[in-house]
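Engineer: Sequence and predicted model, in that order:
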Amino acid sequence: MDSILALMNDPAAWVALATLMVMEVVLGIDNLIFISILTNKLPEHQRERARKIGIGLALIMRLGLLATVAWIVQLTQPVVTILGNELSWKDIILIVGGLFLVWKATKEIHHHVDPTDHEDTMVGTATSTFGGVIAQILVLDLVFSIDSIITAVGMTPHIEIMVVAVVTAVTVMLLAANPLANFIEKNPTIVMLALSFLLLIGTTLIAEGFGVYVPKGYVYAAMAFSATVEALNMWARNARLRKQNRK
């Protein structure tokens, strides 16, 4: 209790909390895009429950990892050398998760643009099983959770601050999940843009796994620019539709 009161009276702790909360929310965007697209594949009455379960699992996984911070730190120690690159368990998890994202996004883009191929799609018709969707969400939750916690450990040594930041980020994800998923479903062009974001995120994870650090600011700036261009396209399209309807 005394340590918590000391942190509350420490301006540096408040700055660290605010910074970490922003970082955790931004990192949660990747996780949320994947969950939103994937759950839209389910029958409508199952989608909201799947999103809540997926985000709940993300919270449980992050808090569980925070309880084993000493073990998490050890994940950054090299365990194997591949092609001259020393890889830790964190690197291996990021590479596997990145490959999974690239494979999944590429597969779904193919299905989305090929009208003759609609088997096992992430978007479009609701053909996925509930358990299959949750299993895929769980895989990516693990990847994003480890990345999130290692980022938190690098920014502050205080577990209390990490817990508050993680709970805040997951709460924001929970509140944004349904509006984001509904928006993606109602705008087919957004689906393709979101899948391209997953490709970008997956490639970034692979690069970081091999020791090539890509500043997150560049990645999110590119995503924000693409989203802005698409927003302008949607605005222009809606303006044309309104003009046609007035004729």
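Structural biologist: Looks like it arrived, so ask away. Because the structure is predicted, anything quoted here is derived from the model rather than measured.

Engineer: all contacts plus neighbour counts: C-alpha atoms, from now on.
Structural biologist: Will do.

Engineer: For the helix or strand harbouring residue 224, name the packing helices and strands.
Structural biologist: Using DSSP states H and E, residue 224 falls within helix 216-246. If you count contacts as 3 or more Cα pairs under 8 Å, 6 or more residues apart in numbering; DSSP states H and E, helix 216-246 packs onto helix 188-209.

Engineer: contact partners of the helix it packs on?
Structural biologist: For helix 188-209, the external contacting residues (Cα atoms under 8 Å, 6 or more residues apart in numbering) are 30, 33-34, 37, 87, 90-102, 105-106, 108-109, 112, 123, 184-185, 213-214, 219, 223, 226-227, 230.

Engineer: buried subset of those residues?
Structural biologist: Neighbour counting with 16 or more other Cα atoms under 10 Å marks 30, 33-34, 37, 87, 90-102, 105-106, 108-109, 112, 123, 184-185, 223, 226-227 as buried within the contacts of helix 188-209.

Engineer: Inside strands: which ones of these?
Structural biologist: residue 87 (DSSP state E).

Engineer: Among the buried ones among the contacts of helix 188-209, which ones are in helices?
Structural biologist: If you go by DSSP state H, the buried ones among the contacts of helix 188-209 have 30, 33-34, 37, 90-102, 105-106, 108-109, 112, 184-185, 223, 226-227 in helices.

Engineer: One more to weigh against that first structure:
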Amino acid sequence: MDYLLQLAADPTAWAALVTLVAMEVVLGIDNLLFISILTNKLPEHMRSKARRIGISLALIMRLGLLSTVAFIVQLTEPVIELFDHPFSWRDFILIAGGLFLVWKATKEIHHTMQPHEEAEASAGQVMTIGYTSAIVQILLLDIVFSIDSIVTAVGMTDHIPIMVVAVVIAVLTMLLAANPLGNFIGRNPSIVMLALGFLLLIGTTLIAEGFGAHVPKGYIYTAMAFSAAVEALNMVQRKRSGPTH
């Protein structure tokens, strides 16, 4: 208790908390985009539940990983050297997650452009198989994003309580934003393609980082913000022009 009171009275701890919350929220955008696009493939009455489950899994996983910080730090230690380049378990996880994101985004772009080629299925099959598949895929990406999130947190502060509070605030923010973002993406087809492009960019970045090529996150999110701003202007222009026939 004395330790927590000392942290609460330390301005440096508050500064670290604010910085870490902002960083965790920004990193959570990647996870939230994937969850929104994936759950929009489900029947409408199941989307909100799937989003809550996916984000709740992310919270549980991140809090669980925080209890094994020593183990997470060890994941950054080299375990094998290939082509004169050392690889850690974190590198392999990032590469696998990046490949999965690139594959998933490419597949969704294909389905968006060629919807008539999707296999026909009964309503019951879509609800059961699609829902289970969505939760499994969300869980797999949660692992990648959670490890990246915890490694980032460890690099910014040594205080576990600050990490826990930052993670909880960031995930609760994701929970509040999930339905509005998912509904907005679902109402605007052009936003779907833009979000899928973001996922391709994020996946490529994860692969690059896994191979040791560090890409500053600021560049990535600046590019994403610029693209989103351009699309927002396009949406305003289309709205003013009125419906076309």
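Structural biologist: Arrived safely, thanks for sending. Remember, predicted model here, so these are calculated numbers, not experimental data.

Engineer: so what number do they get for TM-score?
Structural biologist: For this chain pair, the superposition-based TM-score is 0.94 by TM-score structural alignment, normalised by the length of structure 2; 239 aligned residues with a Cα RMSD of 1.5 Å.

Engineer: before we move on, back to that, pull out the buried residues from the helix holding residue 224 of structure 1.
Structural biologist: 220, 223, 226-227.

Engineer: Can you get me a residue count around the alignment partner in structure 1 of residue 130 of structure 2?
Structural biologist: Using TM-score structural alignment, the partner of residue 130 of structure 2 in structure 1 is residue 129. Residues lying near residue 129 of structure 1 (other Cα atoms under 10 Å) number 14.

Engineer: Test my guess that residue 129 of structure 1 contacts residue 42.
Structural biologist: Yes. Using Cα atoms under 8 Å, residue 129 of structure 1 makes contact with residue 42 at a distance of 6.9 Å.

Engineer: Looking at structure 2, which helix is longest?
Structural biologist: Max-length helix for structure 2 by DSSP H is helix 123-156.

Engineer: That one - contacts with which helices or strands?
Structural biologist: Using 3+ Cα pairs under 8 Å, 6+ apart, helix 123-156 of structure 2 sits against helix 11-39, helix 44-66, helix 69-74, helix 89-113.

Engineer: Kindly recompute the last result at 6 Å.
Structural biologist: Contact here means 3 or more Cα pairs under 6 Å, 6 or more residues apart in numbering; DSSP states H and E; on that basis helix 123-156 of structure 2 packs against helix 44-66.

Engineer: List the buried residues for the helix it packs on?
Structural biologist: Buried, per 16+ other Cα under 10 Å, within helix 44-66 of structure 2: 47-48, 50-59, 61-63, 65-66.

Engineer: how big is the offset of that helix relative to structure 1?
Structural biologist: Here the mean offset of helix 44-66 of structure 2 against structure 1 after fitting is 0.4 Å, by mean Cα distance after the TM-score superposition for structure 1.

Engineer: how many degrees apart are that helix and helix 123-156 in direction?
Structural biologist: 30 degrees (axes from the mean of the first three to the mean of the last three Cα atoms, to 10 degrees).

Engineer: Any chance you could list what contacts helix 44-66 of structure 2?
Structural biologist: With Cα atoms under 6 Å, 6 or more residues apart in numbering as the test, helix 44-66 of structure 2 has contacts from 39, 138, 142, 146.

Engineer: The third one: neighbouring residues, count only.
Structural biologist: Counted with other Cα under 10 Å, residues neighbouring residue 142 of structure 2 total 24.

Engineer: how close does the residue nearest to it when sequence neighbours are not counted sit to residue 143 of structure 2?
Structural biologist: Leaving aside its chain neighbours, residue 142 of structure 2 sits nearest to residue 58 (5.5 Å; criterion: Cα to Cα, 6 or more residues apart in numbering). To residue 143 of structure 2, residue 58 of structure 2 is 8 Å away according to Cα to Cα, to the nearest Å.

Engineer: likewise residue 60 of structure 2?
Structural biologist: 11 Å.

Engineer: One more: residue 13 of structure 2?
Structural biologist: Applying Cα to Cα to residue 13 of structure 2 and residue 143 of structure 2 gives a distance of 27 Å.

Engineer: neighbour-wise, which of those two wins?
Structural biologist: Legend: neighbour count by other Cα under 10 Å for residue 13 of structure 2 and residue 143, higher for residue 143 (19 against 16).

Engineer: So for the more buried one, what's the nearest residue that isn't a sequence neighbour?
Structural biologist: Per Cα to Cα, 6+ apart, closest to residue 143 of structure 2 is residue 61, 7.3 Å.

Engineer: okay, which residue is most central for structure 2?
Structural biologist: residue 31 (1.4 Å; Cα atoms, centre = their mean).

Engineer: and residue 79 of structure 1, which of the three is it?
Structural biologist: Under DSSP: H, G, I helix; E, B strand; the rest coil, the three-state class of residue 79 of structure 1 is strand.

Engineer: Hmm, it is touching residue 91, no?
Structural biologist: No. Judged on Cα atoms under 6 Å, residue 79 of structure 1 makes no contact with residue 91 at a distance of 9.8 Å.

Engineer: which one in structure 2 is aligned with residue 147 of structure 1?
Structural biologist: That one, residue 147 of structure 1, aligns with residue 148 by TM-score structural alignment.

Engineer: Find the nearest non-adjacent residue to residue 16 of structure 1, please.
Structural biologist: Using Cα to Cα, 6+ apart, the closest residue to residue 16 of structure 1 is residue 156 (6.7 Å).

Engineer: How many residues are close by the one you found?
Structural biologist: Neighbours of residue 156 of structure 1 using other Cα under 10 Å come to 15.

Engineer: That one matches what in structure 2?
Structural biologist: Residue 156 of structure 1 maps onto residue 157 in structure 2, by TM-score structural alignment.

Engineer: any idea how far residue 176 of structure 2 is from its match?
Structural biologist: 26 Å.

Engineer: again, but for residue 75 of structure 2
Structural biologist: 31 Å.

Engineer: Just want to know which of those two has more residues nearby.
Structural biologist: residue 75 (19 against 11).

Engineer: Next, the contact list for that one, please.
Structural biologist: 89-90.
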